[in-house]
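K.L.:
Model the structure of this input:
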Amino acid sequence: MTQEKALCDIGFIGLGVMGKNLVLNLADNGYKIAAFDLSQEKVNDAIEQDKEENKTDSQRVYGCSSYTELLSQLKAPHLIVLSVPAGEPVDQVCESLIGAGIQPDDIVIDTGNSLWADTVEREERYKNQFILFSSAVSGGEVGARFGPALMPSGSPYAWTRIKPIWEAISAKVDPKTGKPIERVEPGQIIEGGDPCAAYIGPAGAGHYVKMVHNGIEYADMQIICEAYHVLRNGLGMSCDEIADTFEQWNQGPLDSYLMEISVEVLRHKIEEETPLVDLILDKAGQKGTGLWTAVSSLEVGCPAPTISQAVYARSISSFKDMRVTASELLQGPTQKTLSDEDKQAFTMRLHDAIYCAKICAYAQGFQLMKLAAKEHNWTLDFASIAKIWRAGCIIRAVFLQPITEAFERNEELENLFLDEFFVEQLNKYQANWRQAVAEITLMGIPAGALSSSLSYYDSMRSAVLPANLLQGQRDFFGAHTFERLDKAVGKRYHVEWSSQERAIQKI
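P.N.:
Sure thing, here's the model as predicted:
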């Protein structure tokens, strides 16, 4: 057993839900794994599940009781994957591996949701002890088991070694249709298809891209939830009726994993009678990546109101007691009863509003990545990133195919709003979007993501914004100066507001 154990290809640390499923995915693809977790029960569980699912007689997953044993059971140079919580746990494992004798040419892959800046700092800190490589993973436990979307970054040398492994275990997409090639059975291997794994760039780039992915995910979820809220409270539809509507929408441009699972959630009942969703407390949690995206958008000066509003929506949901109290004090509009014909017409407009708001969320996310790439001197392939997200990840959707094609047409594209396809789509549906938001507002139902997206759209299409008055205000109280339309670009001016003449000075 020990001799065979010493032939393990990959070491794996952290056998929680994501870790265990990644281990089983690696095993399906022909790799032998030396596995370690602080919980021996989790190690045993991973081994037992692999035995149950493995269709051959050979053992694929081997348990280790220490970091030293883990290193001893691997081929050199060692390749070790971490699936541990972001932050201090990553550093604790790295320090433990150093103590166990890890070598400078060994590779350690952090697959957690680490903050990208922490990844940059870690690579520098550990560069003389081992090669730290990072790879963001999206897709949840099912994606980890049967094919996630992988966003690796760091040492180009390390990537040459990791690439065949990552491409093997990643989700696959039909290159012609852009649709996922489903893999749902243990041991099943997909031959062909585009792998949803591609090198992103230097240290931190992969985790940054995953962070933005999660920010878009926040927005996409919130947009769907607002549609549910409007249909439930504004139109009085049942959960089954809303599920039917979402299922119908999922046959067109709104086809996505998030829409698909929303149908499943809405249909699920307790004792075949009560919709589960009616029993779930309306207080949303978050793990920080949406917040990180919103903060980053402010730091680099990229407008991302749809993403930010989704973060705010989760925050305001946490004030449940306050909302209950305020609901008894604050008035809203009187609800009107709509005819079946009016409901049908409104539902069509709501569909178009969701589609346009979704375009806004992606436009904001991709522009944010483009501006961050300039700031951090990264070279990001946005067509490749869109391709990675077509399968395996949470925001996988048919919608990503035209985004891929947009960046293939113009790799310098600054914003999806400037692409011919999305210009046509927004122009076609903006009237319905506008009317839907107005009607929702008159219903008194909160729809921050849908309405802030419309405001973003109107701001982007405005050749002139009221920032001229804003600059005048700033110059009045703070002498911040301003530029003029009738003067040379870059020349700045200040009005002597305190003087009677209020002369304009050239600065």
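K.L.:
Please make it C-alpha for all contacts and neighbour counts, starting now.
P.N.:
Fine.
K.L.:
Can you verify my assumption that T119 contacts P202?
P.N.:
No. Counting by CA atoms under 8 Å, T119 stays clear of P202, with 10.3 Å between them.
K.L.:
More neighbours: which of these two?
P.N.:
T119 (26 against 20; other CA atoms under 10 Å).
K.L.:
Name the nearest residue to the more buried one, sequence neighbours excluded.
P.N.:
Spatially, and ignoring its direct neighbours in sequence, T119 is nearest to G204 (5.3 Å; CA to CA, 6 or more residues apart in numbering).
K.L.:
And this one, please, so the two structures can be compared:
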Amino acid sequence: MAQADINLILNMNDQSFVVCAFNTTVSKVDDFLASEAKGTKVVGAQSLKEMVSKLKKPWQIIFLVKAGQAVDDFIKKLVPLLDTGDIIIDGGNSEYRDTTRQCQDLKAKGAGVSGGEEGAQYGPSLMPVGNKEVWPHIKTIFQGIAAKVGTGEPCCDWVGDEAAGHFVKMVHNRIEYGDVLLICEAYHLMRDVLGMAQDTMVQAFEDWNKTELDSFLIEITANILKFQDADGKHLLPKIRDSAGQKGMGKWTTISALEYSVPVTLIGEAVFARCLSSLKNERIQRGLQHQKCIPRKDKGCV
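P.N.:
As a prediction, the model looks like this:
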């Protein structure tokens, strides 16, 4: 079971909802029940058939699996067990076109699909969508486990039909890509152009976090910059500068091109990650640059 699964279950338990946990690796369920879920009302199941046998009708099944074929495979296993009115909820990061297709396929089977953000133990922002008939059945649970703002208003409401929730989350996550790129560029300028020391950069980010730039990303950047290893040395300079990505940036950029929406910062953030991942090529180019001896009117020789 991934940490997102565990956090979502514990969140529901904390809100007095009884949850039945299932994982294809049965030992992970046993370990969870013996550790984080010990002393709670969470129950486990050894199979999908056993899991649904422990649920009240209409069944409300939330699953978090890797986007793509794994989602299709799980739904295919689950559908034969469902009755009209049962609800399945894809809580992962599925590509919105896949969610649209799944919603349309499942309408004939009487099952609703609601795509939304993965769970978090202390209050996620949730974006439920799918068949509108589903909302009254899941509203209490979703708004109960969602983060709260102001006077207690939940960060959760019905977003729209079919794949709207996954589309919103896709764009939301990739706006964050743009924010991260801006932070990386600021770090690059401070370190490589201004020659600022690590502790000085920490102070700069902490100062920014006291202004209108106050944000979670600025806050954790300062914490990352100041973090030291067991030797008392800053850890960040020792980490390989090769970023990865899971594909949502590509989805967002392709969708923007299809809909003629200029998301230039998000696109550049995606390409920056592509460039960052080419670590060996960047090293080789750096060595070539070091060997380059400028000659007047002859370029490098």
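K.L.:
about what we covered before: kindly state the neighbouring-residue count (a burial measure) for whatever residue of structure 2 lines up with the residue nearest to T119 of structure 1.
P.N.:
Structural alignment (TM-score structural alignment) places G204 of structure 1 against A163 in structure 2. Neighbours of A163 of structure 2 under the rule other CA under 10 Å: 26.
K.L.:
In contact with A163 of structure 2, which residues are there?
P.N.:
Neighbouring residues of A163 of structure 2 by CA atoms under 8 Å, 6 or more residues apart in numbering: 96-97, 99-100, 115, 129-130.
K.L.:
Go again with 10 Å.
P.N.:
94-103, 113-116, 128-130 (CA atoms under 10 Å, 6 or more residues apart in numbering).
K.L.:
From V261 of structure 2, how far off is it?
P.N.:
Counting by CA to CA, to the nearest Å, the gap from A163 of structure 2 to V261 of structure 2 is 19 Å.
K.L.:
do A111 of structure 2 as well
P.N.:
Using CA to CA, we find A111 of structure 2 at a distance of 34 Å from V261 of structure 2.
K.L.:
does V129 of structure 2 really touch G115, like I thought?
P.N.:
Yes. V129 of structure 2 lies in contact with G115 (CA atoms under 10 Å); the separation is 5.6 Å.
K.L.:
what about the two, which has more around it?
P.N.:
Comparing V129 of structure 2 with G115 by other CA under 10 Å, the one with more neighbours is G115, at 33 against 27.
K.L.:
Give me the common contacts of T119 and P202 of structure 1.
P.N.:
Contacts common to T119 of structure 1 and P202, judged by CA under 10 Å, 6+ apart, are 133-134, 153-154.
K.L.:
Longest helix in structure 2, by number of residues?
P.N.:
helix 164-188 (DSSP state H).
K.L.:
Next: structure 1.
P.N.:
In structure 1, taking DSSP H as the definition, the longest helix is helix 340-376.
K.L.:
residue in structure 1 matching H172 of structure 2?
P.N.:
By TM-score structural alignment, H172 of structure 2 lines up with H213.
K.L.:
Quick check: the gap between that match and L150 of structure 1.
P.N.:
According to CA to CA, H213 of structure 1 and L150 of structure 1 sit 11 Å apart.
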